[in-house]
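J.: Attaching a predicted model along with its sequence, questions to come.
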Amino acid sequence: MIAFSRFTGYFNAIIEHGSIRKAADALHVSASAIDRQILQAEEALGAPLFERMSGGLRPTAAGEVFVALVREWQRDYRRALTQIDELQGLRRGHVDIAIIDALTQSFVAPVIATLAKERPGLTVGVRVLDNEAVAQSTASGDVDFGLMLNPRSMKDLEVRRSIDAPLGIAFRPGHAFEARKEVRLSQSLDERLIVPAAPLVIHEHVAALFRRSEIDIQRFMACNNTHMMRSLVDHDVGVAVLCWLDVASDVASGKLGFRKLKDAHVEPLRLHLCVAPRRQLSHAATEVLRYVEAGMRDAHTPRSISGR
């Protein structure tokens, strides 16, 4: 039999660091101890778990099976600990959530900060992924819940709360757009316009808006990173088509201005808080979900983006 707890620790360290030596350094154990555990496991399984290469180790097909198995076991173990805590009336546990990059400068961090103060026994693991990866991780149960924009399919997701995340024009303070309540796409065409490129989620929505408006999007500067787009606007390169979530913190600090796009062809963007259907959330996950829902309520689009 494999010494499962020790083996999984060694196995995970090799996956994370790519070699036995680096795994040994990270775990403060000898490389020979790790190598011995891996060899014993491979002998017990009758299959190699790693392919030995000059640059380190790479999991074989059998190794990939174990990667999925170990991660599933770790999730189940954490949930079991949480359930035991709940049976004992303890208010602690661990919750994993997935969010899109646009939320790294949003209400999520303040929510977790509040949670840490008011519920110190709860810990939160945050994974920043692309939009589809958030949806997949949520649907598969790899995380307790996820925050994403308009996922391609809602079939495997249950929406708990949604808020509007409108598209608009971001600009430096003092720009002429500051005097407007809203901006039409046609009013921005004479500006040095910066548009989102793939694989950004909003790229598809912006590209669709340009097509329906019969405007060639190729004539404008494009960028596939919202942080860079905000930086370009801040350095007076131009104005940018962005989602409210991308610029909320900059608007709050007065660094940038933002006005909603008012066009008949604008497809609505919404931020969804989702869980896997029929999944029974732990007490810890329910508590964290409640805090995030409150954060979403407070994160509604403020009047400042429409100039009122």
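T.: It's in.
J.: drop to CA atoms for contacts and neighbour counts, all remaining ones
T.: Noted.
J.: residues touching the nearest residue to Leu271 once chain neighbours are set aside, list them.
T.: The shortest distance from Leu271 to any non-neighbouring residue, by CA to CA, 6 or more residues apart in numbering, is to Leu149 (4.6 Å). Leu149 is in contact with 131, 201, 269-272, counting by CA atoms under 8 Å, 6 or more residues apart in numbering.
J.: Roughly how far does Leu149 sit from Arg270?
T.: To Arg270, Leu149 is 6 Å away according to CA to CA, to the nearest Å.
J.: Now do the helices in the chain.
T.: 4-17, 20-27, 31-45, 61-87, 108-118, 131-140, 201-212, 226-234, 244-253, 283-298 (DSSP state H).
J.: Ala165: neighbouring residues, count only.
T.: 22 (other CA atoms under 10 Å).
J.: can you check Leu147 too?
T.: Around Leu147 there are 26 residues (other CA under 10 Å).
J.: mind listing what's buried in stretch 142-160?
T.: 142-151, 157-159 (16 or more other CA atoms under 10 Å).
J.: Next: stretch 214-223.
T.: 217, 222-223.
J.: Out of the contacts of Leu149, which is nearest to Ala240?
T.: Nearest to Ala240 among the contacts of Leu149, counting by CA to CA, is Val201 at 15.1 Å.
J.: now that closest one: how far from Leu149?
T.: Val201 is 8 Å from Leu149, where distance means CA to CA.
J.: now swap in Val65 and tell me
T.: Distance from Val65 to Leu149, by CA to CA: 31 Å.
J.: swap in Glu132?
T.: With CA to CA as the criterion, Glu132 and Leu149 are 9 Å apart.
J.: repeat for Val195
T.: On the measure of CA to CA, Val195 and Leu149 end up 18 Å apart.
J.: Met221 too?
T.: Taken as CA to CA, the span from Met221 to Leu149 is 24 Å.
J.: Contacts only, for Ala135.
T.: 146, 148, 151, 157.
J.: gap between it and Glu43?
T.: Distance, Ala135 to Glu43, by CA to CA: 38 Å.
J.: now swap in Ile202 and tell me
T.: Ile202 is 50 Å from Glu43, by CA to CA.
J.: And for Ala139?
T.: 35 Å.
J.: okay, those two: which has more neighbours?
T.: When Ala139 is set against Glu43 and neighbours are counted by other CA under 10 Å, the residue ahead is Ala139, at 23 against 13.
J.: Chain neighbours aside, what residue packs nearest to the more buried one?
T.: Ala139's closest residue in space is Ala276 (CA to CA, 6+ apart), at 4.7 Å.
J.: That neighbour: how many residues sit nearby?
T.: Quick note: Ala276 (other CA under 10 Å) scores 24 neighbours.
J.: thinking again about what came up before, show me the one of the helices of the chain that comes nearest Glu191.
T.: Set against Glu191 and scored by CA to CA, those come closest in helix 226-234, at 11.7 Å.
J.: Put this next to the previous one:
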Amino acid sequence: MHASVLRYIDQVARLGSIRRAASVLNVASSAVNRQILKLEADMGTPLFERVGNGVRPTAAGDYVIRHARETLARWQTIQTEITELSGDVHGEVRIVSIPAPIVRILPRAIEATSRLHPHITFRVIDAAPADHAEEMRARRPDVAILFIDRRHSGYDVAARIRLRLGAIMHPGHPLATRKELTLTECAAYPVAMLSDPWLLNAAAEAEFIHSGAQFRSVLLTNSLPMTKEVMRAGIGLGFFTPAGFVEELKAGELVHVPLVEQELQQSEIGLLIHRERQSWPAVRAVTSSLIEEFASLEKDVTALEMAKRRT
């Protein structure tokens, strides 16, 4: 069977929808449907059963899907072996990340990887936490840098760093000298919020039921750089781990004060690698650089925490 047909079958089976598969494959839905119908006609049996807005494999379809995946995996292995023989690594690496690592971890890792392997290209998706589920469910990314708050099927954790969520603010802010803060104490001042504050919403809702407090957002945006500038100007404080602010914290331009709420004290950012693609040379190369950057970030964050304890 032609390679494109194998990819079509694989994606349709994974996503349960010809339309969604076509979107992932960046081809027209009619093209995917036409190829599947032709294959079904050639084999004399349906491979997918049309149900509602989607499809599901028939018994015959299960056999073909297994064959398609085995063939695609073997073909990728052959390509990998040929690439390694030449010593010249090519390929695109698709990376999904929460905003903070895009500020520091990813640029450094991409720079280090590109110096060694200039023919590797990168597709980086700055996804809000609410959008991660669809990306990960479809297993589109080769690499993901996300908060580890659930099990992502099909991915292995190659590195992780434990970070504490806190209020980040201008050093002249009235709360900047505190050792720890509650969300209620922070709510007395203007805040700058990312448009999807993930688990902060649940923690704030639970606490504010008792305290009666409420955030007053001076800024709501999906831009981390914009939020950073608002905090640097002293207009409002924001809620983040130190991951995307290491240089500003080192320079004393911003201050990070940990939050005391139990559910916010231990956040882990993980480096997740697609289990079936982790041996691909391009993925392996960028993974190596990212692991080094995770270690570097952990070292810097530890140094900042120790310096704060001494003050």
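T.: Received the coordinates, thanks. Source: prediction; values computed, not measured.
J.: rewinding a little: just checking, which of the contacts of Ala135 of the first structure belong to strands?
T.: 146, 148 (DSSP state E).
J.: Looking at the contacts of Ala135 of the first structure, which is nearest Ala24 of the first structure?
T.: For the contacts of Ala135 of the first structure, the nearest to Ala24 of the first structure is Gly146 (33.8 Å; CA to CA).
J.: any idea how far the closest one lies from Gln88 of the first structure?
T.: 28 Å.
J.: what's the answer for Ile20 of the first structure, then?
T.: From Ile20 of the first structure to Gln88 of the first structure the distance is 40 Å (CA to CA).
J.: same deal with Ala31 of the first structure?
T.: Taking CA to CA as the measure, Ala31 of the first structure falls 40 Å from Gln88 of the first structure.
J.: And Lys255 of the first structure, by the same measure?
T.: Counting by CA to CA - Lys255 of the first structure and Gln88 of the first structure are separated by 49 Å.
J.: Pro277 of the first structure now?
T.: 27 Å.
J.: and what of His283 of the first structure?
T.: In terms of CA to CA, His283 of the first structure sits 12 Å off from Gln88 of the first structure.
J.: Pick out whichever of these two has more residues nearby.
T.: Using other CA under 10 Å, the more surrounded residue of His283 of the first structure and Gln88 is His283, with 18 against 9.
J.: For that one, which non-adjacent residue is spatially closest?
T.: Glu86 (7.0 Å).
J.: what do you get for Thr121 of the second structure?
T.: Using CA to CA, 6+ apart, the nearest residue to Thr121 of the second structure is Glu92, at 4.6 Å.
J.: what residues are up against that neighbour?
T.: By CA under 8 Å, 6+ apart, the residues touching Glu92 of the second structure are 120-123, 282.
J.: who's sitting farthest from the centroid in the first structure?
T.: Largest separation from the mean C-alpha position in the first structure: Glu43, at 39.0 Å (CA atoms, centre = their mean).
J.: And for Gly93 of the first structure, the neighbour number?
T.: 24.
J.: From Leu289 of the first structure, how far off is it?
T.: 13 Å.
J.: Ok, Gly254 of the first structure next?
T.: 30 Å.
J.: Looking at those two, which has the bigger crowd around it?
T.: Leu289 (23 against 11).
J.: if I pick the residue nearest to the more buried one when sequence neighbours are not counted, what's in contact with it?
T.: Distances taken as CA to CA, 6+ apart put Phe145 closest to Leu289 of the first structure, at 7.9 Å, once the chain neighbours are dropped. Applying CA under 8 Å, 6+ apart to Phe145 of the first structure gives the contacts 96-98, 138, 273-276, 289.
J.: now, which of those sits nearest Leu245 of the first structure?
T.: The nearest member of the contacts of Phe145 of the first structure to Leu245 of the first structure, counting by CA to CA, is Leu273 at 14.1 Å.
J.: which one in the second structure is aligned with the closest one?
T.: Leu273 of the first structure maps onto Leu271 of the second structure when the alignment is built from TM-score structural alignment.
J.: Please report the distance of the closest residue to Asp216 of the first structure other than its chain neighbours from Cys274 of the first structure.
T.: Distances taken as CA to CA, 6+ apart put Phe210 closest to Asp216 of the first structure, at 6.7 Å, once the chain neighbours are dropped. Distance of Phe210 of the first structure to Cys274 of the first structure, given as CA to CA: 30 Å.
J.: Show me which of the two is the more surrounded one.
T.: Counted by other CA under 10 Å, Phe210 of the first structure and Cys274 do not tie: Cys274 has more neighbours, with 25 against 18.
J.: who's in contact with the closest residue to that one other than its chain neighbours?
T.: Excluding its sequence neighbours, the residue lying closest to Cys274 of the first structure (CA to CA, 6+ apart) is Val159, at 4.4 Å. Taking CA under 8 Å, 6+ apart as the contact definition, Val159 of the first structure lies against 272-275.
J.: any idea what Val159 of the first structure aligns with in the second structure?
T.: Per TM-score structural alignment, Val159 of the first structure is aligned with Val157.
J.: Same question for Asp263 of the first structure.
T.: Mapped onto the second structure by TM-score structural alignment, Asp263 of the first structure lines up with Glu261.
J.: Hmm, that match is touching Ala203, no?
T.: Yes: with contact defined as CA atoms under 8 Å, Glu261 of the second structure reaches Ala203; the gap is 7.5 Å.
J.: of those two, who's got more company?
T.: Taking neighbours as other CA under 10 Å, Glu261 of the second structure and Ala203 compare with Glu261 leading, 18 against 15.
J.: For the more buried one, list the residues it contacts.
T.: Glu261 of the second structure touches 182-183, 203, counting by CA under 8 Å, 6+ apart.
J.: Any chance of TSV for those, columns distance to Ala295 of the second structure?
T.: Below are the contacts of Glu261 of the second structure laid out as TSV (distance: CA to CA, whole Å):
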residue	distance to Ala295 of the second structure
Thr182	29
Leu183	30
Ala203	29
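J.: among the residues you listed, which recur in the first structure?
T.: Comparing the contacts of Glu261 of the second structure with the first structure on both residues aligned by TM-score structural alignment, their matches' CA atoms under 8 Å, the contacts found in both are 182-183.
J.: and of the contacts of Glu261 of the second structure, the nearest to Phe240 of the second structure?
T.: Leu183 (12.6 Å).
J.: The closest one is in contact with Ala204, isn't it?
T.: Yes: between Leu183 of the second structure and Ala204 there is a contact under CA under 8 Å: 6.5 Å.
J.: circling back: hmm, the residue nearest to Ala139 of the first structure is touching Asp142, no?
T.: No: Ala276 of the first structure lies out of contact with Asp142 (CA under 8 Å); the separation is 9.7 Å.
J.: Just the element for Val64 of the second structure, please.
T.: Val64 of the second structure belongs to helix 59-86 when assigned by DSSP states H and E.
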